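# Please work out how this folds:
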Amino acid sequence: MFRGKPVLAFVHIRKTGGSTVDMILRQSFGAGHCRIRLGKERAANPVAAAAEIRRCRWIYWKMKCLSGHGITPHSDLDSISKQLRFFTFLREPVTRCASDYQFRVVRGGLKQPFHEWVRTEYAGNQQTLKIAGRPDADAAIEILDSKVGFVGLLERFDESLVLLQRWAQPMGLDIRYQAKNVSGNSSIKTQLLTNPESLSLLREVNQEDLKLYRYVNEEIYPKRVSSFEGDLANAVEDFQRTNQPPAVYPRQIGSVLLREMIYKPLAPLLRNSENTTVPQMRAAS
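Below you'll find the model as predicted:
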């Protein structure tokens, strides 16, 4: 399908720096960047199918990367091409969950009290759920080890971007950025993280994510750091010194036009029907 050329597949988990990473992909690949839209009816648990990506190729015939909340490594997407390269970013789970609630309240108009929301399917263990299709850290760890080529950490974002750029060679990833979807007021998150009762609830509902994050932080990420050829600290300093993206990348113009004028109007026709079951790859027990 892709004639042996690598295609990046970004697994976007809420409140882990994903909007910023998505912008990096757009500015790097222009009209080769396809951000999948699955529709509101599949918003609760979006999982894109290989058939949908194949249809998107009718529009994105120079496809170099995939993103969007429907891109998951537990689906059948790896049947598209042996050159599909999954990557993702994780975040300390308790902080991520508190940040997600704050975002939903401030930006989404959520009125539900925290003690009710935190018990819903939208709150805890969202990182294991996105990676494995269920809140199971062991399954998520197996998928990260076998199918996901790169895992960055929001807490070490600049360093992770430098490592990502090296991993994605020779695709020419331009990692300069301006942070996206960052709240200017973190009072809700701070209150949740400093209140013993809410902090206990956050930990309770994120046990699988905490296990996953601990594994990545102690096993996967250190191996990535140690495998970097050269002085990583200097590379990060050089990047931070030159991290001044232009106001507009010329290639972004083509990307926006293609997305807004062609892809969005046709997206409903490119999706699987609502009743279609998306094949999912389950980790071995």
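
# alpha carbons only for contacts and neighbour counts from here, please
Fine.

# mind listing the helices for the stretch 1-150 of the chain?
18-29, 50-56, 93-106, 114-117, 126-132, 137-147 (DSSP state H, counting those that start in this stretch).

# residues in contact with the nearest residue to residue 216 once chain neighbours are set aside?
In space, and not counting its chain neighbours, residue 216 is closest to residue 151: 7.7 Å by Cα to Cα, 6 or more residues apart in numbering. Residue 151 sits next to 87-90, 144, 216, 220-221 when contact means Cα atoms under 8 Å, 6 or more residues apart in numbering.

# run this one through as well so I can compare:
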Amino acid sequence: MHSPFFFLHIPKTAGTTLNHIFAAKFPEDTICSVYTKEENEFLRKISAEEVDRIQLVQGHIFVHNFNEFFSGAFGKYAFTFLRDPVARVVSEYNFLRTWPENHLYRYLNEEKVTLIDYVSSQRPELIYRGKNLMARSLCGAVEDGRSMLERAKDNLQRLYLFGITERFDESLLLLKRMMSLENILYEKHNVRKKRSAITDEELEVIREYNSQDIELYKFASSLFDQRINDLGDDFKKELAVFKNMNERYQRIASLLMKQNADDNKDFIYGK
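Okay, the predicted model is just below:
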């Protein structure tokens, strides 16, 4: 059976930027996006004929049984991204609190849920929020006597590839090789303006409730270092060239966006 690429998109790990890159690579009708209950249901019932049509599956997908996943059509070219757990939790909280279209927007604002509440709460609405999401996303639901962290580490190593958000350019070059991507120049998407630093108390609570994600991230970062070092000097040269090109691209894109905004203002105000 044909095996499409499979992007296990953990929220707030630069997935939106990646999805824009993928949209330029794959025809729209060959991408299966899985971000809603209906889309998850479709993926569970997908036929072999439909799998053959798909080149990429992407989305917030919970894998129930990773052993079955890796032995099936979707597990062969599966990949994900991990992010510093503290930064990921803070970003998720700020995003959900300020994006009106998400289902927690009203609840977080009407109940005046603080960052500490968001992370530590055992209320049904928040019980799985801000607590070891990366480890839970990679451990599956099938218990085998090992800890969640052990299973997450094992499954991370079984993925075809994983990236690190804080080392996005290196990760993107690995994806380029894996997926035969031609143009990977990018603008950052879904990036919020920097907010004030979190307090020591908030930091302590986030670390307490995300201890397994912190250990997983340390493990992943060390493994990522090894894999990059194994690629040698040629990869370092390729990375330096790409960084230079993409910095130029982002400057030009920023200027064009500013010009378009100015032109729109002139049109609106009749200038």
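
# Quick one: the helices of the stretch 1-150 of structure 1 as JSON lines, columns for mean neighbour count too.
Shown next, in JSON lines, are the helices of the stretch 1-150 of structure 1 (neighbours: other Cα atoms under 10 Å):
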{"stretch": "helix 18-29", "mean neighbour count": "22"}
{"stretch": "helix 50-56", "mean neighbour count": "18"}
{"stretch": "helix 93-106", "mean neighbour count": "21"}
{"stretch": "helix 114-117", "mean neighbour count": "13"}
{"stretch": "helix 126-132", "mean neighbour count": "26"}
{"stretch": "helix 137-147", "mean neighbour count": "19"}
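
# Quick one: closest of these to residue 266 of structure 1.
Ranking the helices of the stretch 1-150 of structure 1 by their distance to residue 266 of structure 1 (criterion: Cα to Cα) puts helix 50-56 first, at 9.4 Å.

# Buried residues, the helix of greatest length in structure 2. List them.
The residue-count maximum for a helix in structure 2 (DSSP state H) belongs to helix 232-268. By neighbour count with 16 or more other Cα atoms under 10 Å, helix 232-268 of structure 2 contains the buried residues 235, 239, 242, 246.

# Same list (the contacts of residue 151 of structure 1) but as a markdown table, adding distance to residue 199 of structure 1.
Output for the contacts of residue 151 of structure 1, formatted as a markdown table (distance: Cα to Cα, whole Å):
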| residue | distance to residue 199 of structure 1 |
| --- | --- |
| 87 | 29 |
| 88 | 26 |
| 89 | 23 |
| 90 | 19 |
| 144 | 28 |
| 216 | 22 |
| 220 | 27 |
| 221 | 26 |
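
# Narrow those residues to those in strands?
87-90 (DSSP state E).

# Residue 232 of structure 1 matches what in structure 2?
By TM-score structural alignment, residue 232 of structure 1 lines up with residue 235 in structure 2.

# what number of residues lie near the nearest residue to its match once chain neighbours are set aside?
Of all residues not flanking residue 235 of structure 2 in the chain, residue 228 sits nearest, at 7.8 Å (Cα to Cα, 6+ apart). The burial count assigned to residue 228 of structure 2 is 15, neighbours taken as other Cα atoms under 10 Å.

# Looking at the helices of the stretch 1-150 of structure 1, spot the one closest to residue 190 of structure 1.
helix 93-106 (8.2 Å).

# so the closest one corresponds to what in structure 2?
Taking TM-score structural alignment, helix 93-106 of structure 1 hits residues 85-98 over in structure 2.

# can you tell me the mean distance of the matching stretch from structure 1 after alignment?
Here stretch 85-98 of structure 2, set against structure 1 after superposition, deviates by a mean of 1.1 Å using mean Cα distance after the TM-score superposition for structure 1.

# ok, residues contacting the helix or strand harbouring residue 227 of structure 2?
Assigned by DSSP states H and E, residue 227 of structure 2 falls within helix 211-230. Residues outside helix 211-230 of structure 2 that contact it (Cα under 8 Å, 6+ apart): 82-85, 132-135, 149, 152-153, 156, 163-164, 207, 235.

# Would you mind getting the angle between it and helix 85-98?
120 degrees (axes from the mean of the first three to the mean of the last three Cα atoms, to 10 degrees).

# in helix 211-230 of structure 2, what's buried?
211-214, 216-217, 220-221, 224.

# possible to save these as TSV with distance to residue 195 of structure 2?
As requested, the buried residues of helix 211-230 of structure 2 are exported to TSV (distance: Cα to Cα, whole Å):
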residue	distance to residue 195 of structure 2
211	24
212	26
213	23
214	22
216	26
217	23
220	27
221	25
224	29
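
# quick check, nearest of those to residue 74 of structure 2?
Distance to residue 74 of structure 2, by Cα to Cα, is smallest for residue 220 among those, at 21.9 Å.

# how about that closest one, what's its partner in structure 1?
Correspondence of residue 220 of structure 2 to structure 1, assessed by TM-score structural alignment: residue 216.

# so how far is residue 31 of structure 2 from residue 39 of structure 2?
12 Å (Cα to Cα, to the nearest Å).

# if we can go back for a sec, quick one: which of the helices of the stretch 1-150 of structure 1 is nearest residue 197 of structure 1?
helix 114-117 (9.4 Å).

# once aligned to structure 2, how far is that closest one on average?
Using mean Cα distance after the TM-score superposition for structure 1, the mean distance for helix 114-117 of structure 1 is 1.7 Å.
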